[in-house]
Structures are given as structure tokens and as C-alpha cells.
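Enquirer: Here is a sequence together with a model predicted from it:
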Amino acid sequence: MNNTDVLIVGAGPVGLTVAIVLKQLGHDVTVLDAQAEGANTSRAAVVHAHTVELLERYGVAEPLVERGVHTPTFTIRDRDRLLVPVPFHGLPTRYPYTLMISQADTEAFLLTRLKELGAEVLRPCPVTKVEQDLQRVTVTLEDGRVLHAGYLVGADGIHSTVREQSGIGFTGGTYAESFTLADVRLSGGVPHNEVILYFSPAGLVVVAPLPGGLHRIVAIVDDAPRDPSIAFVQALLNKRGPEKQPAIVHEVLWGSRFRVHHRVAETFRKGRVLLAGDAAHVHSPAGGQGMNLGIEDAVSLGETLARVLDGDSPALLDSYAGIRRPVAEKVVALASRLTGLANATSARRPLRNLVLGLAGKIPAVRRRLAWQLSGLDRRRNMPFR
């Protein structure tokens, strides 16, 4: 354990994916996580087509596809009015849909695959210090243990210790509003085969199906409660969701609140330290890109590191950083635009709806959005393919 090819800090979907790629390609990895056990809550719930394609070659796509809900359409609506339909069924992929699945399930499938490949996650192992020289990275844990690795991957989230200890800036800002998140049982006028971004004068709400007949609710609110109640979620849907046939909330199984940042790390590589996922970029959940972008980072980084460990030039790692950072900036900008549209003032709402309604009738616009949201437009940003 004290010496490894690659030390990965963070055992969420991003860290686990990096580890799977490297193990399958024949390299030693050690995965650390600060938590005593993996979280069992939903959190991210959207897996897009490009992400499933990437995971296919690493033995994870099949269980995800079997477990998740296949939603062939993403729509932007203003209450009952359909503004922009974004169908995925015509895309050139084996997975022409958005796959809705709990992040807990995604992590469980990734962890199962990692164990099949002969690796484990070491918990709880908080990192307190990161140092590097020309030959290796040295990591000190909270309990005093010292580990050495050829390379260190920071996949430890928005408050990344690896990023902070490495002196990498994380520029951007924070949305003034808070977000509420809940997994609920509901009935009524919400389609079961769509991921819906509802616009309204009261603000944004996202409604999406999950396995087991559940729905994921995400909304921008001024002051989100820690544990959203049935009454709170019902009030959100009454003000922002369908009107002619209202959605009725019967049960809240889990809920949370969070603040959303829009930030990108100043660099994704500093010597032998590399960043991926939320440690490198964070943004609004509009469009469901966060975990998908992180898994793309993970596959790209894992494959690049494997090449370097096999003898290729370490300069390849600059290519990883140089390609992935502009991709992250583009996705952060897309999520910000969607959030800005959703938060349009009442005075601007009629013009916004007119423009979106007209744009939504243009096939080229719908196709472009489908390519962007599915991640297929980022295929060209992956190395060695």
C-alpha cells in the first residue's frame, strides 16, 4: 500500500472510474476516501449516452443500462407549454436516451467492477498533506501514515484537499440562490418518459423519473430547507410544474439542500498531481452534466496515465489538462446559460418563451441540443479513440 503507481483520492464515480481504467490496463492503484463508508443517497442521477459508451469498454455499462430508466426525451417547458423538445432517439449511439439512475447505484456498480479487477477502497483515510518532487508524490494521512506514488489523482470533490494542498486555484463564483433536491413518489401530470426542465415566474424546477417509480426533483429556491417536506415539494410543483393536471406528491424518500458554484481549476495538472471531476470543475445542475463530465475526465485521465506508465512521454499529461479544461469551461457556460434562462424575470419571460418556442421548432436546434446534452459532441475530446 505504501508505494503504488497511482494514488487516487476520492471514491465517488470519478475516482472509481479512474481506478477501473488503470487496473484494467494493468497498473497498480490505491484508492483512498475520507469517509468511513460510501454515501447511499441519490445525488447525481443522470447518465448520458456518451458516458455509457465510455463505460462500456470497462465492464460497467450493462448493469447501468439494466437498472436505469431510459428517457428518450429532454424537454424545456413553461408550466404546460412545451417550449423546446430535445429527442435523443435519432442520435448515432447504442444508447439513444438519458439514463436515469441513482448515484448510489452507479457507485455500487463501479465498486463491484473495481473489486473484480482486484482493488479496494481504503476508508476512512483523510489526506492532510501533499508533497511532490521530480520522482514521486508523497501523501500524509490524518493518522500519520505516509504513502508514495508515481502520480496522484485528486477526485475528492469541490473542497478538494489535493487541489488546495497543491496550490491550484479554483476560480469562479457561487449562485446567490440555494438548490433543493428530493426523491419523491408522485402522480398526476408529469410525463414518465421525459426529463423536464420547467420554467415559471417562480423559478426553475427539474422533474425526472428514477427507477422504482420515483421522481427526482431539483429546484432553485431562496432558502432551501435541510429536509424538504411533502408540503414544501408540493408547493414547488404547484407554482412551477404542470397546471392543467397538477402533480401530486405522495412521499418524500430523501431530500437535501446545496449551494451551487461555477468554478474551474486554474490547471488540471501540476507536476505529478492531476485533477478530475468536481475537484476540477463545478457548475449548475441544469442539463445534468456534472457527473458525466467527471467520468469523461476519469476515462481520459486513466487512459492517458496508462500510456505514460507504459513508457510514453509524460507530456501526454499536459494534453489531458489542455483538452479537458476547455471542455469544462464550455459545459460550465452551457449550464450557466440554462440556469440564466430559467431565472428570467417576469418582464423578460414572454420574450424568452417566444424565442425558445421558435427555436424549438427548428430541427437543427433540437439536434444540436441533443448532441450537447448527450455528451456526444465531446467524443472528439477523448484521447486515443
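Expert: Sure, I can see it. Numbers count the residues shown, from 1 in each chain.
Enquirer: can we go C-alpha only for contacts and neighbour counts from here?
Expert: Fine.
Enquirer: quick one: what helix or strand has V218 in it?
Expert: Assessed by DSSP states H and E, V218 sits inside strand 214-221.
Enquirer: So what touches that strand?
Expert: If you take CA atoms under 8 Å, 6 or more residues apart in numbering as the criterion, strand 214-221 is touched by 45, 177-186, 203-210, 236.
Enquirer: Do a quick rundown of the strands in the stretch 101-250 of the chain.
Expert: Along the stretch 101-250 of the chain, counting by DSSP state E, counting those that start in this stretch, strands occupy 121-122, 127-132, 137-141, 146-154, 170-187, 194-199, 205-210, 214-221, 248-265.
Enquirer: Give the buried residues for the fifth one.
Expert: Buried positions in strand 170-187, judged by neighbour count with 16 or more other CA atoms under 10 Å: F170, S178, F179, T180, L181, A182, D183, V184, R185, L186, S187.
Enquirer: which strands and helices sit next to it?
Expert: strand 214-221, strand 248-265 (3 or more CA pairs under 8 Å, 6 or more residues apart in numbering; DSSP states H and E).
Enquirer: and the comparison structure, right after this:
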Amino acid sequence: MGLYTAILLAQSGIEVEVLERRSVRSSHSRAIGIHPPALAALEQAGVAEALIAAGVQIPGGIARSRGRTVAELSFACLPGPHRYVLAIPQEQTERILSERLTELAPNALRRGETVEAVHDVGTGVVTVTDHRTYRSALLIGADGARSTVRSAAGIRAKVRPYPDAYVMGDFPDTTGDGSTAALYLESDGIVESFPLPGGVRRWVVRMPSLVENPTAGTVAGLVAERTGVAVDTRNNTMLSSFAVRRRIADRFIEGRIALVGDAAHEVSPIGGQGMNLGWLDAAQLVPLVVDSLAGTDVGLGLRRFNEERRRAALAASRQAHINMMLGRPLPSALLTARNRIMGRVAGLPTVHDAVARTFTMH
């Protein structure tokens, strides 16, 4: 979020500094899906073309259960030019954003800087890291769910935990599904798979509790047990496990401090909305920042930003909650009945198109 926000500001002639705790870019990619509205926002930063070239376009999905097709979903009905979800590892997205920021502001990215304290002094903001002190007219916190900036600004963000946990991994694609996403609705819980560049597929498995230190064999065994798909463990490139919680800040603006991304709203990654929400936050915030620094009164615009982006975060949270409910374990008889209803309803064109728009954040 910080890189994208800085790019938009730099393009507008604003001097920026990005303080990044990590000394090197992480190779661990959790977020992978870029939805059409976010891709349109990324066009503003001049990076959409590079991202599209590096990613896989997912034109739709298929839901299966016990080896049979329950429903199919096509994104061909979507408005605009991007009628797909773009799948690209987060590491590649960050690389492309970093390169674009370097083009605009070669010295803006300051790696290895951990923010320890933030002080809004009325005429500006003083940010203290483990290495030095920075002074700026404004500060935008894009420092994640456990945001130091949010805490320093005195903004409350109540945490709501969910009883859902997942384990995931990236493996060579052995499914034959090509660029289609697949959801396996099974009695023990959902299994999801998404294509990635280079003939790789991500598998996400719903678990009853958090899996500590997952192995490639663990994930492959779960996938095979629930779906019947054999996963090649020899070239596994990523493993992760996570629990789910919701955390939405009471407000996204406090004095000269603003929040975007997970610092403002942490939602379940199931559905892939969190990263996209952050980019849309920045796209709405940056014009207000530019106008403010030029001396324009943006009080009304900031109130609208706060209301609209919180509303968007709450809507994404509700959708993620529905997604998780659909993926929870069900007794066989209930699963059969639900799948039958889902199949019939999904066949209705109006319902199909509404679901496609919802799942792509339209």
C-alpha cells in the first residue's frame, strides 16, 4: 500500500519517503488476486501493463463436490476492459511497484527503517524510527494490521476473531484446469485452488484449527484426501497457515495522519479483498492530500473518504464472512442439499451475474 500511495503522490509532484521495516523484499507471497476495480486503480500508477504481462488472467471459476460440478462462474459479464481476476504473486507485485517508484523518486524507499513512535505536532508529523527521525507535513500509515501509526494516533480498532483457519501452499499445477479457479465444496471443509504464473497452482485448505509449521506433504495429503487431486510436492515454493480475524479502525483520519490498507481494515483473506481495498483507499485519498498541500480546504472530502472507505471495508468483511461460512464443514446430507440449491440458483443469469460482480468487488 505504501509503495502505491507513494507512486501516486510522486506523480503529482509531491516529495515522498517510504519507510519500510524489511531490509529486502520478501519472497513469501500470500496475496495473489488483483480484482478489476483495483487493476483500474493501478493503471493510474502506470504499472497495470507490467502486472498483466507478469500474471495469469482468471476468467472464471468452477465449484465441485465429490468429483461432480456444482456450478460454474464466468467473469465475461463484468463491465469494463478487465473481465478477469489477475493472479500474480505478491512478491512480483511489490517488485513492479518498487521499480516504478524508483523511476519517479529514486531515493524515496528507505528500507530497514522500523517505525517506533509517531507524533502529530500540529504543524507536521515527527516519525521516529530505530535509525533516525523524519519530519513531514502528513503521514500515511500503511504499516499493516498491527499498525504502529494507528496506535500512535490513538485510533481504536476492535479485533473480532473467527473460528476459521487455513493452510496453503504453491505447487506445480497437475489439475488440467488451466487458468480457471476451482472450489471444492467437501464435507470436511472447502479446498480452493488458483492458477499462478509459471505453471504453478495455489491450494488453500480450510482447517478446524491453526496448523503449526505445515509441510508440503501435509498440504498435499489434505488436498488428495478431500478432492482426489494428486499434488506434486517435489517443487513446492510456498507454505503458510493462518487464522482469521477482522479489525476495522474506528476512523481512518486523525489530524495529519491517515490510514490505508490493513492498518485501516484487516479482513479475512478468503476472497482476496484486503490488498485491493488498500489500493482503492489510496486512489481516493491521494487527490485529497495533493489538494490539501496546495492549500485547499479538504475537510468535506476527508469526511467522505472516511465514511466511504469504512463502508467498503465493512462490506468486504461481510462478504468474507459469507465466503467462510460456505467453506465450513457440513454433514453429508446438508452438503448435498446445499450444493443442489447452489447449482440451481447459479444457473439463473441474473444471480450468476450478481455473484460475478460481488466476487470481483464491483
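Expert: Now that the structure is in, tell me what you want to look at. No experiment lies behind these values; they were computed from the predicted model shown.
Enquirer: Just tell me the aligned range of the strand holding V218 of structure 1 in structure 2.
Expert: The aligned range for strand 214-221 of structure 1 in structure 2 is 200-207, by TM-score structural alignment.
Enquirer: before we move on, back to that, could you export the buried residues of strand 170-187 of structure 1 to CSV, including columns for distance to V273 of structure 1?
Expert: Below are those laid out as CSV (distance: CA to CA, whole Å):
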residue, distance to V273 of structure 1
F170, 15
S178, 32
F179, 32
T180, 34
L181, 33
A182, 35
D183, 36
V184, 40
R185, 43
L186, 45
S187, 48
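Enquirer: Need the max-distance pair from the residues you listed.
Expert: Using CA to CA, the pair of the buried residues of strand 170-187 of structure 1 lying farthest apart is F170 and S187, separated by 41.9 Å.
Enquirer: Run the angle between the helix or strand containing L7 of structure 1 and strand 146-154 for me.
Expert: Using DSSP H and E, L7 of structure 1 sits within strand 3-9. For strand 3-9 of structure 1 against strand 146-154, the angle by axes from the mean of the first three to the mean of the last three CA atoms, to 10 degrees is 50 degrees.
Enquirer: What residues of strand 3-9 of structure 1 count as buried?
Expert: N3, T4, D5, V6, L7, I8, V9.
Enquirer: can you tell me which of those lies nearest to L55 of structure 1?
Expert: For these, the nearest to L55 of structure 1 is I8 (18.5 Å; CA to CA).
Enquirer: Identify the residues contacting the closest one.
Expert: Here I8 of structure 1 is in contact with G15, V18, A19, V29, T30, V31, L32, L152, V153, G154, A155 (CA under 8 Å, 6+ apart).
Enquirer: Mind doing that once more with 10 Å?
Expert: 14-16, 18-19, 29-33, 121, 149, 151-156, 162, 274-275 (CA atoms under 10 Å, 6 or more residues apart in numbering).
Enquirer: R357 of structure 2 too?
Expert: So R357 of structure 2 contacts P36, F75, C77, L78, P79, R83, V351 (CA under 10 Å, 6+ apart).
Enquirer: Put together CSV for the strands of the stretch 101-250 of structure 1, with distance to A347 of structure 1 on each row.
Expert: Shown next, in CSV, are the strands of the stretch 101-250 of structure 1 (distance: least, CA to CA, whole Å):
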stretch, distance to A347 of structure 1
strand 121-122, 52
strand 127-132, 50
strand 137-141, 54
strand 146-154, 44
strand 170-187, 20
strand 194-199, 14
strand 205-210, 19
strand 214-221, 19
strand 248-265, 25
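Enquirer: Out of the ones you listed, the one nearest G241 of structure 1 is which?
Expert: Distance to G241 of structure 1, taken as CA to CA, is lowest for strand 194-199 among the strands of the stretch 101-250 of structure 1, at 6.3 Å.
Enquirer: Centre of the chain to the closest one, how far?
Expert: The chain centre lies 18 Å from the centre of strand 194-199 of structure 1; the measure is CA atoms, centre = their mean, to the nearest Å.
Enquirer: can you check stretch 127-138 of structure 2 too?
Expert: 28 Å.
Enquirer: Could you check how far S29 of structure 2 is from I322 of structure 2?
Expert: For S29 of structure 2, the distance to I322 of structure 2 equals 24 Å [CA to CA, to the nearest Å].
Enquirer: Mind checking the strands of the stretch 101-250 of structure 1 for the one nearest to K361 of structure 1?
Expert: Among the strands of the stretch 101-250 of structure 1, strand 194-199 sits nearest to K361 of structure 1 (CA to CA), with 17.2 Å.
Enquirer: in structure 2, what residues pair with the closest one?
Expert: Under TM-score structural alignment, the match for strand 194-199 of structure 1 is residues 180-185.
Enquirer: mind listing what's buried in the matching stretch?
Expert: T180, A181, A182, L183, Y184, L185.
Enquirer: just stretch 322-335 of structure 2 next, same as before
Expert: Of the residues in stretch 322-335 of structure 2, those buried (16+ other CA under 10 Å) are M324, G327, R328, P329, L330, L335.
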